[in-house]
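Peer 1: Sequence first, then the predicted structure, then my questions.
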Amino acid sequence: MAKPISELMDTLSLEDQAIIEAKASDMITAIRLAHLRKKLGFTQAQVADAMHIKQPTVAQLEKRADIQLSTLRQYLQVLGANLEINATLPDGSRISLTGQ
């Protein structure tokens, strides 16, 4: 019988747990960007053409957890979306950092 992932994680060193969590975060980012692109009806080739880059570069971009804001903004603009960045203060209030 398969063990729950939390039980398996407890058997790993803290370093290995951190590596797994980072890779899981990368996968979630890739899934979100690719899902958004597909939901809006775009192919990687279409995004690449609009960004003046090659399709494999878009594939790599979608898998990265650490993307430059300018690149993410451009990617989202191709999809017809805007990037909004907010800071949440300790009191729960939010401040826009993108001037929107």
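Peer 2: Cool, the structure landed. Numbers count the residues shown, from 1 in each chain.

Peer 1: hey, let's count contacts and neighbours off CA atoms from now on
Peer 2: Fine.

Peer 1: Please, which helix or strand holds residue 95?
Peer 2: strand 94-96 (DSSP states H and E).

Peer 1: Take this one as well and set it beside the first:
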Amino acid sequence: MGRTLEQLIADEKPEVVSKAQAMATDILLNIHLAELREKAQKTQVEMAQALGIKQPTIAVMEKSGPRPEAFHT
């Protein structure tokens, strides 16, 4: 039988676990940003203007998915 997530985490280096948790949080926040923007019926440009940042920053923030390079030290 396979190992549980808890077993895998327990065997991993603390810094790897910490990075994975941070990445998971970032991904969830980015997904929520895109959902909120869409529910507000705002474009990325409008959202960026409201936040005082540039549109490409919104695009990067909304882009979700794992970033394997974050695991390399």
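Peer 2: Sure thing, it's come through. Predicted model only: the values in this text are computed from it and were never measured.

Peer 1: residue range for the strand holding residue 95 of structure 1 in structure 2?
Peer 2: Aligned using TM-score structural alignment, strand 94-96 of structure 1 spans no residues in structure 2.

Peer 1: Tell me the helices and strands packed up against that strand.
Peer 2: Applying 3 or more CA pairs under 8 Å, 6 or more residues apart in numbering; DSSP states H and E, one finds that strand 94-96 of structure 1 makes contact with strand 86-88.

Peer 1: To which residue of structure 2 is residue 69 of structure 1 aligned?
Peer 2: Using TM-score structural alignment, residue 69 of structure 1 pairs with nothing in structure 2.

Peer 1: Compute the distance between residue 69 of structure 1 and residue 76 of structure 1, please.
Peer 2: According to CA to CA, to the nearest Å, residue 69 of structure 1 stands 10 Å off from residue 76 of structure 1.

Peer 1: out of those two, which sits in the more crowded spot?
Peer 2: Remark: of residue 69 of structure 1 and residue 76, residue 76 carries more neighbours, 17 against 11, as counted by other CA atoms under 10 Å.
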